[in-house]
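In: this one's structure only:
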């Protein structure tokens, strides 16, 4: 077959088809994440998650001594360090740094969109916490200080929102599939580690973390969809 007979994989129709498939996949995953959050919330309200939560929480404690997490003191210190990766202060500093970088690159519309998206995620986290008002676990001592309600886990949710959204911003200007996968993989791993640390430290029930991951993924993927729509309409800067 001659080279001229080969299909043009970069033709406008091919690119549009890939765009539509990617959008459909993200919509389906986002809908699944929202469904998972709603299902977890319903089960939590009915009290059906109590046995599951207690089993997992106690599995991370020394048998016969719920006050002592499994692992050495170094593991506990590591978990406290990891949980800080989902704290408001650190996530705000990271977001502010990225927004500043976007402004310096003269992508002011994208910077503004990112700021609104992150602020919206924080508002959603606080509203859902107030709405459910689930008490923190009292089965084991808390490894760090906490002041808000338990469901959903704000650290898990905002880590997912922030790291996934920032990964998407990085992949917009990256042509290498390997690097795109790397950025997204790091975002997912960081989110999983933050959520796991919250359960290990005894400040969240496992279902709180699952709900935080689900709601965070829904918000982050929704941000991705809105960003693509705005970019298509010329409201934010296109990827380079």
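Out: Received it, and whenever you're ready, just let me know what you need. Keep in mind the model is a prediction, meaning the values are calculated, not measured.

In: make it CA atoms for all contacts and neighbour counts henceforth
Out: OK.

In: for the spatially most central residue of the chain, give me its contacts.
Out: For the chain, the residue sitting closest to the mean C-alpha position, by Cα atoms, centre = their mean, is residue 160 at 1.2 Å. For residue 160, the contact set (Cα atoms under 8 Å, 6 or more residues apart in numbering) comprises 187-188, 191, 213, 216-217, 220.

In: how about residue 37?
Out: Shown in contact with residue 37 (Cα under 8 Å, 6+ apart): 210-212, 214-215.

In: swap in 6 Å and give it another go.
Out: For residue 37, the contacting residues are 211, 214-215, by Cα atoms under 6 Å, 6 or more residues apart in numbering.

In: taking those one by one, which sit in helices?
Out: Among the contacts of residue 37, the ones falling in helices (DSSP state H) are 211, 214-215.

In: can you pick the most crowded of these?
Out: Within the ones in helices among the contacts of residue 37, neighbour counts (other Cα atoms under 10 Å) peak at residue 215, which reaches 31 neighbours.

In: what about the strands in the protein?
Out: Assigned by DSSP state E, the chain shows strands spanning 61-62, 65-69.

In: included below, for side-by-side comparison, is a second structure:
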């Protein structure tokens, strides 16, 4: 069943005929816009954290409320969800890596390693740069030793599961299945971030900033990867086909 109406198809044709879209590609433009938006979000949160703005008071109030509401059962559940973020994401990375090796997809393997290891290095650097202490409780549910901002679980789970989703979607043709997969992965990443706040090891702004930074890094990796693929296709295409836009 074709869901494209004449008006929708006409709008798409106009969009793809725009000079900037023809030159860069729609996906690249969308990726750049998302990267810019998330960079601005991260900067805004970081500024509030550094200046100890009203956001910090909201963070503390939220952390105290969630800590007071915690139960042994909820703590156990959120500890498992947190595990799906770290170290769970490294198992996802190994699974994807083995798949890429079996298919001799060296570029995808290199992109995966660069995305995950680069994301880890970036997160560690940001933690040292901002040096924000974690929430402090008399009776902590979980104890973490390093700095708090931004959340490594939030950032790396978004990068890792985002990378996994990207390649799974490439193999799916059913639109409903693609939507369900995307929604499931988004909910999983949100739950992982939520678990860190609920367990009292991060403030809410740590998690949101982690998502923002993770999105910026992931989109940057995708933009670079797609750029390499586009260059390869141009080199391998016949000269006559290369002149067709």
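Out: Structure received. These figures come from a predicted structure and were not determined experimentally.

In: superpose the two chains and report the TM-score.
Out: Scored by TM-score structural alignment, normalised by the length of structure 1, the superposition of the two chains gives a TM-score of 0.83; 218 aligned residues with a Cα RMSD of 2.4 Å.

In: top of the contacts of residue 160 of structure 1 by neighbour count?
Out: Busiest of these [other Cα under 10 Å] is residue 216, holding 32 neighbours.

In: on that earlier part again, can you lay out the strands of structure 1 as TSV showing mean neighbour count and distance to residue 164 of structure 1?
Out: Shown next, in TSV, are the strands of structure 1 (neighbours: other Cα atoms under 10 Å; distance: least, Cα to Cα, whole Å):
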stretch	mean neighbour count	distance to residue 164 of structure 1
strand 61-62	16	31
strand 65-69	17	29
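
In: dump those to JSON lines, plus distance to residue 149 of structure 1.
Out: As requested, the strands of structure 1 are exported to JSON lines (distance: least, Cα to Cα, whole Å):
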{"stretch": "strand 61-62", "distance to residue 149 of structure 1": "22"}
{"stretch": "strand 65-69", "distance to residue 149 of structure 1": "21"}
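
In: closest to residue 119 of structure 1 out of these?
Out: Residue 119 of structure 1 lies closest, by Cα to Cα, to one member of these: strand 65-69, at 34.1 Å.

In: for structure 1, longest helix please?
Out: Longest helix of structure 1, by residue count under DSSP H: helix 12-46.

In: give the buried residues for that one.
Out: Using 16 or more other Cα atoms under 10 Å as the test for burial, helix 12-46 of structure 1 gives 23, 26-27, 30-31, 33-34, 36-37, 40-41, 44.

In: how about stretch 106-122 of structure 1?
Out: Buried residues in stretch 106-122 of structure 1, counting neighbours by 16+ other Cα under 10 Å, are found at 107-111, 113-115, 117-118, 121-122.

In: now structure 2: which of the contacts of residue 37 of structure 1 match?
Out: On the basis of both residues aligned by TM-score structural alignment, their matches' Cα atoms under 6 Å, what survives of the contacts of residue 37 of structure 1 in structure 2 is 211, 214.

In: and the contacts of residue 37 of structure 1 as TSV, adding distance to residue 133 of structure 1?
Out: Shown next, in TSV, are the contacts of residue 37 of structure 1 (distance: Cα to Cα, whole Å):
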residue	distance to residue 133 of structure 1
211	14
214	18
215	16
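
In: tell me the helices in structure 2, going along the chain?
Out: Shown for structure 2, the helices assigned by DSSP H span residues 6-17, 19-24, 26-51, 54-69, 72-85, 88-102, 106-130, 152-170, 175-198, 204-236, 239-242.

In: dump the ones you listed into JSON lines; add distance to residue 137 of structure 2 as well.
Out: Formatted as JSON lines, the helices of structure 2 follow (distance: least, Cα to Cα, whole Å):
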{"stretch": "helix 6-17", "distance to residue 137 of structure 2": "54"}
{"stretch": "helix 19-24", "distance to residue 137 of structure 2": "50"}
{"stretch": "helix 26-51", "distance to residue 137 of structure 2": "20"}
{"stretch": "helix 54-69", "distance to residue 137 of structure 2": "8"}
{"stretch": "helix 72-85", "distance to residue 137 of structure 2": "15"}
{"stretch": "helix 88-102", "distance to residue 137 of structure 2": "26"}
{"stretch": "helix 106-130", "distance to residue 137 of structure 2": "21"}
{"stretch": "helix 152-170", "distance to residue 137 of structure 2": "20"}
{"stretch": "helix 175-198", "distance to residue 137 of structure 2": "13"}
{"stretch": "helix 204-236", "distance to residue 137 of structure 2": "16"}
{"stretch": "helix 239-242", "distance to residue 137 of structure 2": "63"}
